[in-house]
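*Asks:* Everything below, folded, please.
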Amino acid sequence: MPSTQHLLLKQFITAATRPLARNRPRLSTMRLAAEFLSLGQLMPWNVFLTDVKLEGMAAEWVIPAGAPLDRVLLYLHGGGYVLGSLNTHRSLVGTLAQRCNLQALAINYRKAPEYPFPAALDDALLAYRWLLQQGYQAQNIVVAGDSAGGGLALALLLALREAGEPMPAAAVGLSPWTDLVLPAPLLRRVAHEESQVLEALEIHNWGAMYAHHLPLSHPLVSPVQAELHGLPPLLIQISDAEVLGEDVMRFAAKAQAAGVPITLQVFEGLVHWWHLFWRFVPEARQALDQVAAFTQAVWETQDRPTLPVAAVA
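*Replies:* Prediction:
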C-alpha cells in the first residue's frame, strides 16, 4: 500500500491538475510552470555541478564527492519530449548519481514541437559519442532516463545497435514512455483517475508533436514496436497505476522474449514521476536505491575475474 506521503502527494497533484485539465494551458505556460517549480528543489549534500557545452548543447556534470572518474551515468530527462530541462531534474539526477556513486552527465536535448524527431535522439547520440571521445569506455557507461527520457534511452540503444556502435554497460528506464500510440481505449480507461487526467490528455498530443511526420509506431519513436534483440541489461521501473504501465509491461515481455537481460520492477498505486519527489516520498527513495543496486551488480559482473579454461586431455 502506498505511503501516507505518497497519498498527500497524489492529493496535491489532483488538486493542481484538475483546473489545468479543464482549461488546457498552453505549452509555453506548462514549461514556465515546470521551471518555476524546479526552483524549490535542493541538491543532495556533497554533489557538485559543472556546466559543459557539447557542440553547443547545454549539459551538466553532476559529480558526487568520491565518485570514480572512469564510470559515468548519462541521464536523459523526461517531459513528454516537449518540456523539462536540466533545472527540472537536477535534484533527481543528483541523488541518483550519489546513490549509484557515479558521476552523471545530464543533457538539455532539443524539444518538440520546435525540434521534432530525430532532434532529441540525435542529441542523445551526440552526448554518448562525446563521452566515448573523452576516453570513457562503453562498458563504463550506464544510460538512464525517466518518462520520455526513458523512452529516449531505449531509442538510443536501438540506434547504436543499428549503427553497429558499442553498447553501454546497461540502461535504466524510470517509467519509460515506450509506445506513443496510446490507443483511445487506454486513455478512456485512465481518464476517471483524477491525478492522471492531465497526463492522459496531454501526452497524446505531445507524442504527435515529437513524431511530426513519422507514424507514432516508428520503432525509434515507440521502442515497444522495435525488434529488441542485442540490447544490454535493462532495469525498468513502473507503477501499475500509470497511464504508461501496460505498454511498459508489454515492452518488458517482448525484450525478455528477445533474450535481453531485463529486470522489471512494478510498484503499486504510485503516480507517474514519483521518482522526482524522492525527498518526500519513501517509495521514490526505495526505487532509486534499487537502481543503485542494479548498477552495482553491473559493475560487479564486469569486475569478476574470468577463470581460465581448463585444458582438455
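
*Asks:* contacts, neighbours, all on C-alpha from now
*Replies:* Will do.

*Asks:* Which stretches in this protein count as strands?
*Replies:* For the chain, applying DSSP state E gives strands covering 47-54, 57-64, 72-76, 103-107, 141-146, 170-174, 234-239, 262-267.

*Asks:* Would you mind putting the ones you listed into TSV with distance to residue 18 alongside?
*Replies:* What follows is the strands of the chain, written out as TSV (distance: least, C-alpha to C-alpha, whole Å):
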stretch	distance to residue 18
strand 47-54	36
strand 57-64	34
strand 72-76	28
strand 103-107	31
strand 141-146	24
strand 170-174	25
strand 234-239	21
strand 262-267	24
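
*Asks:* For residue 193, which of those strands is the nearest?
*Replies:* Set against residue 193 and scored by C-alpha to C-alpha, those come closest in strand 234-239, at 14.0 Å.

*Asks:* hmm, who's touching the closest one?
*Replies:* 170-176, 245, 248, 252, 260-272, 287, 291, 294 (C-alpha atoms under 8 Å, 6 or more residues apart in numbering).

*Asks:* Tell me the buried residues in that strand?
*Replies:* 234, 235, 236, 237, 238, 239 (16 or more other C-alpha atoms under 10 Å).

*Asks:* Then stretch 257-269?
*Replies:* 260, 261, 262, 264, 266, 267, 269.

*Asks:* Roughly how far does the fifth one sit from residue 252?
*Replies:* When distances are taken as C-alpha to C-alpha, to the nearest Å, residue 266 and residue 252 turn out to be 11 Å apart.

*Asks:* One more, please, to line up against the first structure:
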Amino acid sequence: MNTSSEADFLRALYQSWTDRIAANPNLTIADLRSLFDEWHQPTLEPEGVTYKSDVVAGVESIWALPVGADSSKVILYTHGGGFAVGSAASHRKLAGHLAKQLGVTAVIIDYRRAPEYPFPAQLEDATAVYHELLARGYQAQNITTSGDSAGGNLAIATVLKLRDDGIALPGSVIALSPWLDMEHIGKTLEANHATDALVSKAVLQGMSGMFLGETVSRTNPLTNPLKADYRGFPRLYVAVGSLETLLDNATDLAQISKAAGGDVTLSVVDGMQHVFPILAGRAREADAELSRIAKWFKSA
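*Replies:* So this is what the prediction gives:
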C-alpha cells in the first residue's frame, strides 16, 4: 500500500530540521529546543480532549483529559527528543489522541533535560511521578507508561527501575519508535540512513553524549534497555516505521522480551518515519496505528 500524501508532512518537517541544523552548525541547545517544539505541527488537535496544567511530584506536567474517559486509568507519557529537546507541549496532542483512543487520561511530563541534567535526572522525574500517581490513588495495574523515541526508552527504563526497587509495576507499556541502543551498533542505523529524514548516527552520538556524560555506561540496562532482563515485565506494545534508522531497536526489543517470556506486540508500519503516530488526526497511517494500540489495550 502506498503511503498517504498526508504522511509526507512528517518527512518534510524532519528534512527541514535536518537541513537547518546542517546549515547552522553552531545552534545552541536553546535554538534546538525551539526548533523541536515544532514537533506538534504534524498532529491535529484531538476533538473532545481538554488539558490541564499541573505539577506532579515537582515536575511540570500537562494532563490530557478526554471527555468520557475512565479517570481511574492513566498514561504516564514521556516525550521524545534525545533526552535534551522536545517537551510536554510538543507532544500534548499526540498523548491526547492516544488517551482518547484508549479511553483513559494521560499526564505528559516535562522531565529535566540534558545536558543541564544528565542521567539519571530524567528517570528520577519519571519514577517520582509514578510514585505520586500511586499516592493519588491510581492502582498500579491501571497505569500505562508510554513514550516516543528517548521517551520510549524512559517508559521502559521507568518500569525496570520500579522493578529494581520492588514497586508494583504498571499494567502495560507502549513504546513508539523507542531509542534504546546507546552503543549505536544497530544494523539499521546504516541500512536505513538514506530513508530516515531525521535520525542519524551523528545525531544519536551527540544526544547520547549529553545524556550520559563521560561516566555513565552505555550498557547500563537503565540507559540501554536492550541490555535488560524482561522476565516479569508488563504487557508491551512497540510501534516503529520501516524507514527508521532505529528500526532494529524496536525489533530487537521485541525479540529480547519474547525470549524472556514476555507478552509483546510489535507493529512495523511500512513507509513510515520516526514516531509516525505524531501524525494523528492528519494521516491515516497514524490513526490506524492508534486504533491497533487501542484494540490491544482493551483486549487485556
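
*Asks:* Could you point out which of the buried residues of stretch 257-269 of structure 1 is nearest to residue 302 of structure 1?
*Replies:* Distances from residue 302 of structure 1 to these, taken by C-alpha to C-alpha, are shortest for residue 261, at 14.7 Å.

*Asks:* list the contacts for that closest one?
*Replies:* 232, 233, 234, 255.

*Asks:* What is the equivalent residue in structure 2 for it?
*Replies:* Aligning on TM-score structural alignment places residue 261 of structure 1 opposite residue 263 in structure 2.

*Asks:* got it, and residue 84 of structure 1?
*Replies:* Taking TM-score structural alignment, residue 84 of structure 1 has residue 86 as its aligned residue in structure 2.

*Asks:* same check, this time on residue 209 of structure 1
*Replies:* Residue 209 of structure 1 maps onto residue 210 in structure 2, by TM-score structural alignment.

*Asks:* wait, isn't residue 138 of structure 2 in contact with residue 71?
*Replies:* No: Residue 138 of structure 2 is beyond contact range of residue 71, at 9.2 Å (criterion: C-alpha atoms under 8 Å).

*Asks:* circling back: of all the strands of structure 1, which lies closest to residue 182 of structure 1?
*Replies:* The nearest among the strands of structure 1, by C-alpha to C-alpha, is strand 234-239 at 16.3 Å.

*Asks:* Mean per-residue distance, that closest one versus structure 2.
*Replies:* Following superposition, strand 234-239 of structure 1 is found to deviate from structure 2 by 0.7 Å on average (mean C-alpha distance after the TM-score superposition for structure 1).

*Asks:* how about that strand, which residues of structure 2 does it hit?
*Replies:* So strand 234-239 of structure 1 sits over residues 236-241 in structure 2, by TM-score structural alignment.

*Asks:* Please tell me how far residue 131 of structure 1 sits from residue 140 of structure 1.
*Replies:* 10 Å.

*Asks:* And for residue 274 of structure 1?
*Replies:* From residue 274 of structure 1 to residue 140 of structure 1 the distance is 28 Å (C-alpha to C-alpha).

*Asks:* what about these two, which has more around it?
*Replies:* Neighbour count, other C-alpha atoms under 10 Å: between residue 274 of structure 1 and residue 140, residue 274 has more, with 22 against 18.

*Asks:* what's the counterpart of that one in structure 2?
*Replies:* Residue 274 of structure 1 maps onto residue 276 in structure 2, by TM-score structural alignment.

*Asks:* can you pull the contacts of the spatially closest residue to its match that is not a sequence neighbour?
*Replies:* Excluding the flanking residues, the one nearest residue 276 of structure 2 by C-alpha to C-alpha, 6 or more residues apart in numbering is residue 286, at 6.1 Å. Counting by C-alpha under 8 Å, 6+ apart, residue 286 of structure 2 touches 276, 277, 278, 279, 280.

*Asks:* what lines up against residue 286 of structure 2 once you look at structure 1?
*Replies:* In structure 1, residue 286 of structure 2 lands on residue 284 (TM-score structural alignment).

*Asks:* repeat for residue 195 of structure 2
*Replies:* By TM-score structural alignment, residue 195 of structure 2 lines up with residue 193.

*Asks:* ok, back up a step: of all the strands of structure 1, which one comes closest to residue 12 of structure 1?
*Replies:* strand 234-239 (18.2 Å).

*Asks:* biggest helix in structure 1 by residues?
*Replies:* For structure 1, the longest helix by residue count, based on DSSP state H, is helix 282-303.

*Asks:* Okay, buried residues for that one please.
*Replies:* Here helix 282-303 of structure 1 shows 282-285, 287-292, 294-295, 298 as buried, counting by 16+ other C-alpha under 10 Å.

*Asks:* And for stretch 241-260 of structure 1?
*Replies:* Buried, per 16+ other C-alpha under 10 Å, within stretch 241-260 of structure 1: 241-249, 251-252, 254-256, 260.

*Asks:* mind listing which of these are in helices?
*Replies:* Using DSSP H, the subset of the buried residues of stretch 241-260 of structure 1 located in helices is 245, 246, 247, 248, 249, 251, 252, 254, 255, 256.

*Asks:* nearest spatial neighbour of the counterpart of the fifth one in structure 2, skipping sequence neighbours?
*Replies:* Spelled out, it's residue 249 of structure 1. Alignment note (TM-score structural alignment): residue 249 of structure 1 maps to residue 251 of structure 2. Sequence neighbours aside, residue 266 is the residue nearest to residue 251 of structure 2 in space, at 7.3 Å (criterion: C-alpha to C-alpha, 6+ apart).

*Asks:* do you know how far the one you found is from residue 148 of structure 2?
*Replies:* 14 Å.

*Asks:* give the contact list for the aligned partner of residue 100 of structure 1 in structure 2.
*Replies:* By TM-score structural alignment, residue 100 of structure 1 lines up with residue 102 in structure 2. Residues in contact with residue 102 of structure 2 (C-alpha under 8 Å, 6+ apart) are 293, 294, 297, 298.

*Asks:* Nice, that's everything, thank you.
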